[in-house]
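Peer 1: predicted structure and sequence below. I'll ask about it afterward.
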Amino acid sequence: MDSRNEIFETLREALVELFELEPERISLDANLYEDLEIDSIDAVDLIDHLKRQTGKKIAAEDFKSVRTVSDVVEAVHRLTHPETA
C-alpha cells in the first residue's frame, strides 16, 4: 500500500468484508461510528485486519482520535510512510 488511494481501497474492501457494508456507503468523509455503525469491538477487528495487511504493528492508541474513513487512511499512511509523517 503506497498511496492514500490504495490505502482507501484496501480499507473499503476490509469494511465490506468484515462488516458487510455496502461499498457505496464508504467514503473518505464517512464517520466510522455514526455513518458506518462501527463500534469499539469492530474497531479492534479493523485494526487487527489492517495490521495483517500492512505488516505494521498498529497500536489502539494511534486510533483514539480517528473518527472518519479519511482519519484511518491518514493513520495507516503515517505508519507505512514514517519518513513523510
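Peer 2: Yep, it's here.
Peer 1: could you use CA atoms for every contact and neighbour count after this?
Peer 2: OK.
Peer 1: okay, now stretch 9-28: how far is its last residue from its first?
Peer 2: Distance across stretch 9-28, first residue to last, is 10 Å (C-alpha to C-alpha, to the nearest Å).
Peer 1: which parts of that stretch are buried?
Peer 2: In terms of neighbour count (16 or more other C-alpha atoms under 10 Å), stretch 9-28 has its buried residues at 9-16, 21, 26.
Peer 1: the structure to be compared is supplied as follows:
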Amino acid sequence: MTEQEIIQLTNQVFEESFEIEKELLKPETNIFEDLGLDSLDVVDLVVALQEKFGVKIRNDERIKTIRSLGDIYNFIFKLKEEHK
C-alpha cells in the first residue's frame, strides 16, 4: 500500500465518518483544534481506521502522540510496514 493510498483512505474515513470537507484534510491539520474531534470521536476514528486498514491500533502506545492528519498518515504507514 502506497503512502498516497493511505492518505486517500484516511481522508475518506474523515469525510464519511465525521462529514469533514475535503479541503480541510491536509497533513498539518490538527484533528482536535482544527477539526473539532473530541475523545469520543477518537474512539470512533480508531475503529474506522482499524476496519479500513485491517490493523490493530487500540493498544498501540504511539496513538497517544497523534495530533495531526500527517501523524495519522505516518502512523498507519508504519503499521502497514511492520505487518507486511
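Peer 2: Here it is on my side, so go on. Just so it is clear, the model here is predicted, and its values are computed rather than measured.
Peer 1: what ranges does structure 1 have for its helices?
Peer 2: For structure 1, the helices defined by DSSP state H cover 4-19, 40-54, 69-80.
Peer 1: ok, now which ones touch the most centrally placed residue in structure 1?
Peer 2: By C-alpha atoms, centre = their mean, structure 1 has its centre lying nearest to Val72, at 4.0 Å. Counting by C-alpha atoms under 8 Å, 6 or more residues apart in numbering, Val72 of structure 1 touches 63, 66.
Peer 1: rewinding a little: buried deepest among the helices of structure 1, which one?
Peer 2: Stretch with highest mean neighbour count among the helices of structure 1: helix 69-80 (a mean of 19; mean count of other C-alpha atoms under 10 Å).
Peer 1: and that helix with helix 4-19, angle?
Peer 2: Counting by axes from the mean of the first three to the mean of the last three C-alpha atoms, to 10 degrees, helix 69-80 of structure 1 lies at 110 degrees to helix 4-19.
Peer 1: sorry, back to before: can you redo the helices of structure 1 as a markdown table with distance to Glu61 of structure 1?
Peer 2: Listed next are those as a markdown table, based on distance: least, C-alpha to C-alpha, whole Å:
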| stretch | distance to Glu61 of structure 1 |
| --- | --- |
| helix 4-19 | 19 |
| helix 40-54 | 11 |
| helix 69-80 | 11 |
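Peer 1: ok, which of the ones you listed comes nearest Ala30 of structure 1?
Peer 2: Closest to Ala30 of structure 1 of those is helix 69-80 (C-alpha to C-alpha; 5.8 Å).
Peer 1: what's that closest one aligned against in structure 2?
Peer 2: For helix 69-80 of structure 1, the aligned range in structure 2 is residues 69-80, judged by TM-score structural alignment.
Peer 1: how close does the matching stretch sit to structure 1?
Peer 2: Superposed on structure 1, stretch 69-80 of structure 2 shows a mean distance of 0.5 Å to its aligned residues (mean C-alpha distance after the TM-score superposition for structure 1).
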